[in-house]
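[1] After the sequence you'll find the predicted model.
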Amino acid sequence: MRILTCASSNATCAAKGQAVEANPDIAGIGVILGFLCTTCIAFFIAFAVLFLQRYDKIVTLCRRLFTNNRDEYEQNRDPYWRSAEFWSKVLSKNLLAFSDTQLLTGLAIQFTAMLKHCDLSIYHFQVVTELAFLTTVTHLLTLVALRDYFVKYRWINLPRVFFMLGNLALLGYTSFVAYSYDLAGLDLSASLACYYKGVRPSAKAAFGTRWAGLLIGAIGGHVTVILAMYIFSGEGSTNKKWWFRLGALFRTWFVAPVYATYGIIMAGISLRQTQVLGTPPVTINGDETRWGFGQFLPLLLLALPLFAGWESFWEEKDWHDPNRYSRSTRLRGESRSTVDVFKLAQSPNLNQQSPEDISLTDVHIHSNGPSPHGTPRTRSASRVALTSHPTRIPDPHLPVPSLPASPAMRPRSPSRFEERFSR
């Protein structure tokens, strides 16, 4: 039973060289540039992360190959923000943000094509396939470059992996249609409804097209990383076997670069045959290079990963600064109860000091704001000072003199709310 049919469509399937109506939502200038820019940026970030993660090993290898220095290289991490480890963490979060952005846009454009399959032309459906092809390049590079992160937090990343596989499954189907339309005797300008109304080619015949390379590269690369995440993720003997390490090297330095390069080049060649980047092979009624809200939005989405990278830079750079969020300035006007004595527990020298050697420590207790049921509450401030001078500990059996109560600290009558609550 066929799920996608276009029995009610009145498309002319025998004619060739028909005019195709413009569709900026799929082949608009902002959509195409947004997908291309995201994939190209993710391509360079992914290989930068792979290089930075292995910076010490690469320098050590170059030393031993081209010099007489056999010592293992260890980078100076002072200052930390100039180290390879710092930039690896910052760019990793940036790469993950780019991958998430394309995960949503890739699913959105493929769902749009599936819902409007009876109204689209084969030409525009092929553009959808090329754009979705670019998303799998970004996802595969992210999985390979951030493999340790995905393995360590595999259950946290399970929804992300699930949507990646869903996007890959949709691409497997849409690419089958887009790359085998000519086997059904259809023209590129024909309506996609003709494909669903006519005789569809077999999978064996379509496997000789670009569909085979996409399936082998994309599915193979994704599956190897996912298997390492959920099946071979233990610390047992698998991680120490030579064939496992050889497979990891093959995946990282052969499958991922070859598939990414192939995907960007082939998608770029196909997208050059659009109205945005070149001359389309069909006649298009309308202008797909006109800017509008739907064209600005994909490019503006590029700012989200850039914001994530900017935030990650300062978080990693100022990780040792407890006031980097300016909490002290916010607490001045808020209702709070703060006891700074808890900082004593974080002092590394606290356990090494005697009670007579404790440095000066202030304990502030502030209380401001209305009390329950609108009862006015007096603002009190108490300071406990522990001096570093040796003092005698008083005898607990001796009576402790009491200080005279100030007018502000005199007992007050309970409010109605407090009387009801005490009952």
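    Yes, it's here.

[2] When you work out contacts or count neighbours from here on, use the C-alpha atoms and nothing else.
    Fine.

[3] Tell me where the stretch 251-400 of the chain has helices.
    256-271, 293-300, 303-317, 327-330, 343-346 (DSSP state H, counting those that start in this stretch).

[4] Adding distance to residue 9, write these out as JSON lines.
    Below are the helices of the stretch 251-400 of the chain laid out as JSON lines (distance: least, Cα to Cα, whole Å):
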{"stretch": "helix 256-271", "distance to residue 9": "28"}
{"stretch": "helix 293-300", "distance to residue 9": "28"}
{"stretch": "helix 303-317", "distance to residue 9": "41"}
{"stretch": "helix 327-330", "distance to residue 9": "63"}
{"stretch": "helix 343-346", "distance to residue 9": "73"}
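
[5] any idea of the angle the helix or strand containing residue 33 forms with helix 293-300?
    Here residue 33 sits within helix 29-53, counting by DSSP states H and E. Here helix 29-53 runs at an angle of 10 degrees relative to helix 293-300 (axes from the mean of the first three to the mean of the last three Cα atoms, to 10 degrees).

[6] another structure for you, compare them:
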Amino acid sequence: MFDTGNCSVVPSSTPTDAGVAGAGVLLSFIITNCLSLFLSAIIILLGLRKSTSAPIFRKLLLSFSDQQIITGIGIQSVGLAKMKTMVPYHFFIIWLLSLLSTATNLSTLIALVNDFKRDWVLRWLRQFLMFINLVLQIVSSIFVLQSVMKNLEPRLPIGCVWEVSSRGKASNAALSLVGTIAVIAGNVIVFSFSTWYLHNRQNPKWLKTVQVVGLVTLIAMGIGATVRVVLVSQAFGHPPESVRLVGTGEKDWSFGQLLPLLLLSLPLINTVEIIRGETKTPPSAVDDDTTPLFDGELGPQKPTEYQPNPMWGSRNNLVGK
């Protein structure tokens, strides 16, 4: 039996957890990431050529990104909430899925940055979600790093990393240690740059280069996380034998596994409604266009790409009233 409260007793096996490592859950993250990176690449390419604003692609990308970052925050919250019962194997899968969520969010940011700049509500909502995701990723990374450093028994809960003594170094400890530290440092650096990028009032010419380099980096990050999660998951690959998973629940399909995939159809349905004219949205402009996202949104002042937060940074701010 699996002991959920005693870190001194190593269970003989590990129960499956389809809620975080099931086939449907993994596919929903992977498919959303692939579609978002593809749409971001198209939008950035069209922006470089200045051929079209791609309003449908922009709307579809924003929908996929919103769905992915919310589910990414949710699954990380579940992992941390279940730290006293969840083994490192499942926690590591959640950590990989969080990387897919981050790649999706950042690719959307570099592709639609001017759309966010034109509306302060969208801009600060994106900033808030990025911050929550960063905090959760750092905390999760610390648990993963600690489990690697102590070579935690794979059938003990991840929360036991603070209670058990080290078992010595694993064979791949050095590589895992460097990779985990690099991810933590990279998350902090990328968040800092993304914050500046999101709130910067100017659009220097070299930002186009940043878009291309950033997209290539995020594609590599998405591919790496996808390959890793496919290889180690029971749903598609072979989990470590030391975990000793009981049953095949993560391979089995049920409504709970179909639901994340069914939800992927919502952005598509919304896009069809836009195309058919049942939902009216203002057209998006290309990245170097100075047209506001919404007509009259900036009031009588001269139109600009950057809409200040009315709480501060504006001559007619709410605080001044």
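    Structure received. All of these numbers come straight from a predicted model, not from anything done at the bench.

[7] on that earlier part again, how about the helix holding residue 33 of the first structure, which residues of the second structure does it hit?
    Helix 29-53 of the first structure corresponds to residues 23-47 of the second structure when matched by TM-score structural alignment.

[8] Measure the mean distance from the matching stretch to the first structure post-superposition.
    Once superposed with the first structure, the aligned residues differ from stretch 23-47 of the second structure by a mean of 0.8 Å; criterion: mean Cα distance after the TM-score superposition for the first structure.

[9] starting at the chain centroid, how far to that stretch?
    From the chain centre to the centre of stretch 23-47 of the second structure is a distance of 11 Å (Cα atoms, centre = their mean, to the nearest Å).

[10] Give the buried residues for it.
    Neighbour-count burial for stretch 23-47 of the second structure flags 23-37, 39-47 (criterion: 16 or more other Cα atoms under 10 Å).

[11] same deal with stretch 144-164 of the second structure?
    Using 16+ other Cα under 10 Å as the test for burial, stretch 144-164 of the second structure gives 144-161.

[12] Which members of the residues you listed are positioned in helices?
    Among these, DSSP state H puts 144-150 in helices.

[13] so can I have a markdown table of the residues you listed showing distance to residue 200 of the second structure?
    What follows is those, written out as a markdown table (distance: Cα to Cα, whole Å):
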| residue | distance to residue 200 of the second structure |
| --- | --- |
| 144 | 34 |
| 145 | 34 |
| 146 | 37 |
| 147 | 39 |
| 148 | 39 |
| 149 | 39 |
| 150 | 42 |
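
[14] sorry, back to before: same for the helix holding residue 33 of the first structure, what does it pack against?
    With contacts taken as 3 or more Cα pairs under 8 Å, 6 or more residues apart in numbering; DSSP states H and E, helix 29-53 of the first structure sits against helix 24-27, helix 84-115, helix 122-145, helix 256-271, helix 293-300.

[15] quick one: whatever helix or strand comes next after it to helix 84-115, angle?
    Next helix or strand after helix 29-53 of the first structure toward the C-terminus (DSSP H and E): helix 55-66. Interaxial angle, helix 55-66 of the first structure versus helix 84-115 (the same axes, to 10 degrees): 110 degrees.

[16] buried residues in helix 55-66 of the first structure?
    Of the residues in helix 55-66 of the first structure, 55-56, 60-61, 63 count as buried by neighbour count, 16+ other Cα under 10 Å.

[17] for the helices and strands packed on helix 29-53 of the first structure, which one ends up most surrounded?
    Scoring these by mean neighbour count under mean count of other Cα atoms under 10 Å gives helix 122-145 as the most buried, with a mean of 26.

[18] quick check: that one aligns to which part of the second structure?
    Residues 88-111 of the second structure are matched to helix 122-145 of the first structure when aligned by TM-score structural alignment.

[19] The matching stretch vs the first structure, average offset?
    Per aligned residue, stretch 88-111 of the second structure averages 0.5 Å (mean Cα distance after the TM-score superposition for the first structure).

[20] How about stretch 224-231 of the second structure?
    Comparison of stretch 224-231 of the second structure with the first structure after fitting gives an average deviation of 2.6 Å (mean Cα distance after the TM-score superposition for the first structure).

[21] Would you format the helices and strands packed on helix 29-53 of the first structure as a markdown table with distance to residue 286 of the first structure included?
    Formatted as a markdown table, those follow (distance: least, Cα to Cα, whole Å):
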| stretch | distance to residue 286 of the first structure |
| --- | --- |
| helix 24-27 | 9 |
| helix 84-115 | 19 |
| helix 122-145 | 14 |
| helix 256-271 | 18 |
| helix 293-300 | 15 |
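
[22] quick one: which of those is nearest residue 235 of the first structure?
    Ranking these by proximity to residue 235 of the first structure (Cα to Cα) places helix 122-145 first, at 19.1 Å.

[23] The first structure: which residue goes with residue 63 of the second structure?
    For residue 63 of the second structure, the aligned residue in the first structure is residue 97 (criterion: TM-score structural alignment).

[24] Name the nearest residue to its match, sequence neighbours excluded.
    residue 305 (4.9 Å; Cα to Cα, 6 or more residues apart in numbering).

[25] distance between the match of helix 122-145 of the first structure and the chain's centre?
    Put simply, stretch 88-111 of the second structure sits 4 Å off its chain's centre (Cα atoms, centre = their mean).

[26] Next: stretch 121-140 of the first structure.
    Centroid displacement of stretch 121-140 of the first structure relative to its chain, using Cα atoms, centre = their mean, is 21 Å.

[27] do the same with stretch 99-107 of the first structure
    On the basis of Cα atoms, centre = their mean, stretch 99-107 of the first structure sits 10 Å off its chain's mean C-alpha point.

[28] once the two are aligned, what's the mean deviation for it against the second structure?
    With mean Cα distance after the TM-score superposition for the first structure, stretch 99-107 of the first structure departs from the second structure by a mean of 1.0 Å once superposed.

[29] so residue 313 of the first structure touches residue 88, yeah?
    No: shown here, residue 313 of the first structure and residue 88 do not form a contact pair, counting by Cα atoms under 8 Å, at 10.4 Å.

[30] before we move on, the earlier item: of all the helices and strands packed on helix 29-53 of the first structure, which one is nearest residue 219 of the first structure?
    The closest of those to residue 219 of the first structure is helix 122-145. By Cα to Cα, the value is 9.3 Å.
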